[in-house]
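>>> Just need the structure, nothing else, for what follows:
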Amino acid sequence: MYNDLPIRKIIHVDMDAFYASVEQMDNPDLKGKAIAVGGGGKRGVVSAASYEARKFGVKSAMSGTLAIKLCPELIFVKPHFERYTEISKKIRSIFYDYTDIVEPLSLDEAYLDVTENKKGNPSASLIAKEIRERILNEVGLTASAGISINKFVAKVASDYNKPNGQKTVNPEEVIPFLEQLDIRKFYGVGKVTAEKMYQKGIFTGLDLKSKSLEFLNTHFGKSGRYYYYIVRGIHNSEVKPHRARKSLAAERTFSENLSSEIFMLEKLKHIAEEVSRRLTKSKVAGKTITLKIKYSDFTLQTRSKTLLYYVSDKDIILETAKDLLYQEKLNNSVRLLGISLSNLNTETQKTPMQKSVSVQLKLDF
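The predicted structure follows:
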């Protein structure tokens, strides 16, 4: 099962309800109450929800109207992203006391490779515990952590004992852990994919493991190979301290739904200008332009076009976005438009997924 590749000790740290927790920390009157960061009312969307609100089913990306129906006592709080960034920097400074191999995924989560660490501590579990204690004592927030041999298992494990907990999956426990796991808990398996897996008789990791590579490729396309290997504990992606940006985007939610492409052109112009500005600021360009359309019924559609050359010019981005807008008829009135550029000139050649992994079962985790 395990041979050829080196063992790693990976920690995935995930802050607990980060935005909402920061707001509760800064405003003691909100502690213990159901709060949602974002906008309430007809056009509002929940960006984050406190655990008190989550008990009622309130979650991120939910409309403010539905959130209020689920939790009538819900308190909406305006987001303060500068504050979240400030807190995130303090948390990352703690990470760097232990290792320089830190890969932030967002303001509230990151991977750490502590195989070799600045503390000389052989136990990744003890390091994770110490980091979480420092975040609580020095910042005032709780964090959860997952610890294992690769990024995939560590990320799945970090959600296991939330909030304010941690889960270590030792090398010899990886396969049993994945086999008993509900397929919905697999990172990378969304709601649509889970439903498709259910139809194929795949409900747990063990069910997934019973399927051949050919079967998974046939029914799940390019993702089939990924699913085949992760359920076997094989995920050789390294923690990348300097993650190359994979895409850059801007979007706008409208105060009133738009029903005609003509009304959307001016909106697209402003979005294209913003994307171009961000590309220039980041000194990157991209080949693939994607138009994102969210309809009034919250269904989402994307339309993409890959050019023969890298672009960052606002006029080219706008003209391509227009072509995509007129590519086919709209399904409904539109509440949001977005433009993103991917296939950037910062991306490097991906290494093929390895077919084996090595573990020294007696390592102290």
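>>> rest of the way, CA atoms for contacts and neighbours
Fine.
>>> Go ahead and list the helix or strand containing the most far-flung residue of the chain relative to its centre.
Among residues of the chain, the one most distant from the C-alpha centroid is residue 262; the distance is 33.9 Å, by Cα atoms, centre = their mean. Following DSSP states H and E, one finds residue 262 within helix 261-282.
>>> Counting by contacts, list what the very next helix or strand once past that helix packs against.
Along the chain past helix 261-282, the next helix or strand (assigned with DSSP H and E) turns out to be strand 286-295. Under the contact definition 3 or more Cα pairs under 8 Å, 6 or more residues apart in numbering; DSSP states H and E, strand 286-295 sits against strand 300-311, helix 314-325, strand 334-344.
>>> Comparing those, which comes out most buried?
Neighbour counts (mean count of other Cα atoms under 10 Å) averaged over each of those peak at strand 334-344, with a mean of 22.
>>> Tell me how far the residue farthest from the centre of the chain lies from residue 295.
Noted for residue 262: a distance of 16 Å to residue 295, by Cα to Cα, to the nearest Å.
>>> Quick check: the residue nearest the centre of the chain vs residue 290, distance?
Centroid-nearest residue in the chain: residue 105, 6.9 Å away (criterion: Cα atoms, centre = their mean). Note on residue 105: its distance to residue 290, by Cα to Cα, is 22 Å.
>>> returning to what we had before: residue contacts, the residue nearest to the centre of the chain?
residue 111 (Cα atoms under 8 Å, 6 or more residues apart in numbering).
>>> Next, the second sequence, to be compared with the first:
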Amino acid sequence: MRKIIHLDMDAFYASVEQRDNPQYRGKPLVVGGSPNQRGVVAAASYEARKFGIHSAMPSVSAFVEDVAAGIALCPSLIFVSPRFDVYREVSAQIHDIFKRYTDLVEGVALDEAYLDVTENKKDIAYASTIARYIKAAILQETQLTATAGVSINKFLAKMASGQNKPNGLTVILPEQAEAFVEQLAIEKFHGIGEVTAAKMRSLGIHTGADLKERSLLELTHHFGKVGHYYYNIARAIDERAVEPNRVRKSIGAETSFAKDLRSRHEMLLELEQIAQIVQQRLDQHQARGRTLTLKVKFSDYQQITRSKTMLDYTRELDVIFATAKALFEVVELSDRHVRLLGISLSNLDIVQQTQIIQLPLFQGLNFS
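Got it, this is the predicted structure:
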């Protein structure tokens, strides 16, 4: 039985800015483009989250609740431009702490990682003890806090780390695993986005216990190949190993809409926001790409992709959006509505390859 820790830094980018700038401490702050630049929020401090501000939302939405009426959501909100070079340095410092205990470290982002400590360098019996030591070292050496989840597999460790933020530690023991999953609301499952959760609820699936009652045949019928994943996690099963040498093949983002998009104009507006998120992620990882892929999923769940390989590598927002827009313009919509849009860049040139896997971005998902 494996011992897995999921470490998640608390409001990482925003916390680094508050650490380095005392005048920002205790104040609502977002890292990302200003509302005048049609940017997106890369991270929000916990003070900002109290106002409903979260990552991936348009910056103008973070600044005003009703754009037309000009109603202030958080008038005192501070906007700070991202300093990815600093965040990468701090992330490397944190990963050095991880390596004191195990070499089986899989980065998910600069602020998030899985550790397999089943066999560890210090022969410590309990993963929870290692998690406490790591959290203490991070605080002492970086003046930042982290939240940890500990369990027998990656899915449960991830779910555990979301239970007690910020600066928390949650352990799900083997004998607690199935009961924990059964009581979990379906929209709380890692890997189940807002639209999929709505579809599950329409099928009468509201909790992990409801999901567990469904057969593999039924789940694959309704959700395709990912139905296998839902079938297993409903039983607290996740056989994925921690992969320290996994190499990034693409960088992208996709948004699944709670309400289907009906007009080409609003689709292009959403596509522009997604392009900005992709550009931020390329900057974050010092990466450029040559092949851009546009992903469109319609309301009937039909999905298409369109790709273009450019003459040179790029991470420029104007090029990313213009290329995605050109690909989208030739998509035949007819009377179909769109439930998901995505952009990714592959054929990457990365200055310093990092062990990071980019998960899809779902609308409304609150990244810590």
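>>> ok so, going back, buried ones in the helix holding residue 262 of structure 1?
264, 267-276, 278-279 (16 or more other Cα atoms under 10 Å).
>>> Please apply the same query to stretch 52-68 of structure 1.
52-54, 56, 58-60, 62-68.
>>> so that stretch corresponds to what in structure 2?
Matched against structure 2 by TM-score structural alignment, stretch 52-68 of structure 1 falls on residues 47-63.
>>> contacting residues around that stretch?
Residues contacting stretch 47-63 of structure 2 (Cα under 8 Å, 6+ apart): 26-30, 32-36, 38-44, 67, 72-75, 77, 273, 277, 363-367.
>>> one step back: tabulate the buried residues of helix 261-282 of structure 1 in TSV, adding columns for distance to residue 242 of structure 1.
Output for the buried residues of helix 261-282 of structure 1, formatted as TSV (distance: Cα to Cα, whole Å):
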residue	distance to residue 242 of structure 1
264	37
267	34
268	32
269	32
270	30
271	27
272	27
273	27
274	24
275	22
276	23
278	19
279	18
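>>> Identify, from the residues you listed, the entry nearest to residue 253 of structure 1.
Closest approach between these and residue 253 of structure 1, by Cα to Cα: residue 267, at 9.9 Å.
>>> if I pick the closest one, what's in contact with it?
Residue 267 of structure 1 touches 252, 337, counting by Cα under 8 Å, 6+ apart.
>>> Aligned against structure 2, show me the partner of residue 304 of structure 1.
Residue correspondence to structure 2 (TM-score structural alignment): residue 304 of structure 1 is matched to residue 305.
>>> Same question for residue 80 of structure 1.
In structure 2, the residue paired with residue 80 of structure 1 is residue 83, using TM-score structural alignment.
>>> which residue lines up with residue 121 of structure 1 in structure 2?
Using TM-score structural alignment, residue 121 of structure 1 lines up with residue 124 in structure 2.
>>> Chain neighbours aside, what residue packs nearest to its match?
residue 130 (7.1 Å; Cα to Cα, 6 or more residues apart in numbering).
>>> you'd agree the one you found is up against residue 123?
No: the pair residue 130 of structure 2 and residue 123 does not pass the contact test of Cα atoms under 8 Å, sitting 9.9 Å apart.
>>> higher neighbour count, those two?
Taking other Cα atoms under 10 Å, residue 130 of structure 2 and residue 123 do not tie; residue 130 has more neighbours (20 against 11).
>>> The stretch 1-150 of structure 2: helices as residue ranges?
12-20, 46-49, 59-63, 84-98, 127-142 (DSSP state H, counting those that start in this stretch).
>>> Rebuild those as a markdown table, extending it with distance to residue 119 of structure 2.
Below are the helices of the stretch 1-150 of structure 2 laid out as a markdown table (distance: least, Cα to Cα, whole Å):
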| stretch | distance to residue 119 of structure 2 |
| --- | --- |
| helix 12-20 | 28 |
| helix 46-49 | 35 |
| helix 59-63 | 44 |
| helix 84-98 | 13 |
| helix 127-142 | 10 |
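>>> Could you count how many residues lie near the nearest residue in space to the match of residue 304 of structure 1 that is not next to it in sequence?
Excluding its sequence neighbours, the residue lying closest to residue 305 of structure 2 (Cα to Cα, 6+ apart) is residue 295, at 4.5 Å. If you count neighbours by other Cα under 10 Å, residue 295 of structure 2 ends up with 20.
>>> Residue 154 of structure 1 now?
Counted with other Cα under 10 Å, the neighbours of residue 154 of structure 1 add up to 24.
>>> go on, residue 269 of structure 2?
11.
>>> check which helix or strand covers it.
Residue 269 of structure 2 belongs to helix 264-284, assigned by DSSP H and E.
>>> what angle do that helix and helix 84-98 make?
60 degrees (axes from the mean of the first three to the mean of the last three Cα atoms, to 10 degrees).
>>> what comes up buried for helix 264-284 of structure 2?
267-268, 270-284.
>>> Then stretch 199-219 of structure 2?
Buried-residue list, stretch 199-219 of structure 2, by 16+ other Cα under 10 Å: 200, 205-212, 219.
>>> Throw these into TSV and include distance to residue 159 of structure 2, thanks.
Formatted as TSV, those follow (distance: Cα to Cα, whole Å):
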residue	distance to residue 159 of structure 2
200	19
205	19
206	17
207	14
208	13
209	16
210	18
211	16
212	17
219	21
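>>> Residue 155 of structure 1 -> structure 2?
Match for residue 155 of structure 1 (TM-score structural alignment): residue 158.
>>> what sits against its match?
6, 149, 190 are the contacts of residue 158 of structure 2 under Cα under 8 Å, 6+ apart.
>>> cool, residue 191 of structure 2 as well?
Residue 191 of structure 2 touches nothing, counting by Cα under 8 Å, 6+ apart.
>>> what's the counterpart of it in structure 1?
By TM-score structural alignment, residue 191 of structure 2 lines up with residue 188.
>>> From residue 10 of structure 1, how far off is that match?
For residue 188 of structure 1, the distance to residue 10 of structure 1 - Cα to Cα - is 18 Å.
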